[in-house]
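Structure here, sequence nowhere to be found:
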């Protein structure tokens, strides 16, 4: 049961940025990128990648066979952002995202540990 909860929590971490795939206005709200910016397309594509991580986490919640891959995908997503966030001097406008990813490392560690113990 704890693994199910952890995977669903990890899915929630990736839900809001994934929603930008179908609600592009979230890109401006979350990241401050204007719709007429060339970066908007890149951020919209990034939302599709978050959707892939979301799907992997929800899948892993119900299928133990997908948990190792989901662990790797979520870890790459979250740890790379935290590393880059730190490297770029911790921009204030991205602090909430960094905190969510940092908190999300707890269920990721628990679920990942169990995934690789099987």
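Cool, the structure landed. Given the structure is predicted, the values throughout are model-derived calculations rather than measurements.

only C-alpha atoms for contact and neighbour calcs from this point on.
Will do.

tell me the contacts of residue 101?
Residues in contact with residue 101 (Cα atoms under 8 Å, 6 or more residues apart in numbering) are 13, 78, 79, 82.

Kindly reformat these as a markdown table containing secondary structure and neighbour count.
Shown next, in a markdown table, are the contacts of residue 101 (DSSP: H, G, I helix; E, B strand; the rest coil; neighbours: other Cα atoms under 10 Å):
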| residue | secondary structure | neighbour count |
| --- | --- | --- |
| 13 | helix | 22 |
| 78 | helix | 22 |
| 79 | helix | 15 |
| 82 | helix | 19 |
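
I'd say residue 67 and residue 113 touch.
No - when contacts are counted by Cα atoms under 8 Å, residue 67 is not listed as touching residue 113 (10.0 Å).

Next up, a structure to set beside the first:
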């Protein structure tokens, strides 16, 4: 049961940016990017990748066979953002996203440990 809860929390963390794929106006609100900017297109594509991560997390909540791949995808998503955020000097405009990923790290640790520990 702990596994399923941790996976669903990770899915929730990735849900808002994933929804931006279906509601592109959210990109302007989330990232303060003008819809006419080329960066907007990249962020829209980024939202599609969040759909993948969110879907994998939900899938892993119910199918243990997907947990290793899903944990790698979630770890790359969260840890790469936190690393880049820190390297960029921790821009205040992205602080909420960083806090969400930081809050998810204990759940990520649980799912990675459980996915890769011997049965």
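Perfect, I can see it now. In this text the structure is predicted, and so the values were computed from the model without any measurement.

now what about the TM-score between them?
Once superposed, chain against chain, the TM-score is 0.99 (TM-score structural alignment, normalised by the length of structure 1); 118 aligned residues with a Cα RMSD of 0.5 Å.

just to revisit the earlier point, closest one to residue 58 of structure 1 out of the contacts of residue 101 of structure 1, please.
The closest of those to residue 58 of structure 1 turns out to be residue 13 (Cα to Cα; 11.4 Å).

Distance check, the closest one against residue 34 of structure 1.
As judged by Cα to Cα, to the nearest Å, residue 13 of structure 1 and residue 34 of structure 1 stand 23 Å apart.

And residue 67 and residue 113 of structure 1? Which one has more around it.
residue 67 (25 against 14; other Cα atoms under 10 Å).

Look up how far residue 19 of structure 1 lies from that one.
Taking Cα to Cα, one finds residue 67 of structure 1 at 23 Å from residue 19 of structure 1.

same thing with residue 79 of structure 1?
For residue 79 of structure 1, the distance to residue 19 of structure 1 equals 21 Å [Cα to Cα].

cool, and residue 39 of structure 1?
17 Å.

Counting neighbours, go ahead and name the busier of the two.
Neighbour comparison, residue 39 of structure 1 and residue 19: the larger count goes to residue 19, with 18 against 12 (by other Cα under 10 Å).

quick one: the more buried one and residue 47 touch, right?
Yes - between residue 19 of structure 1 and residue 47 there is a contact at 7.0 Å, judged by Cα under 8 Å.

In terms of secondary structure, what does the longest helix along structure 2 contact?
Counting residues, the longest helix in structure 2 under DSSP state H turns out to be helix 38-62. Helix 38-62 of structure 2 sits against helix 2-22, helix 25-31, helix 67-87, with contacts defined as 3 or more Cα pairs under 8 Å, 6 or more residues apart in numbering; DSSP states H and E.
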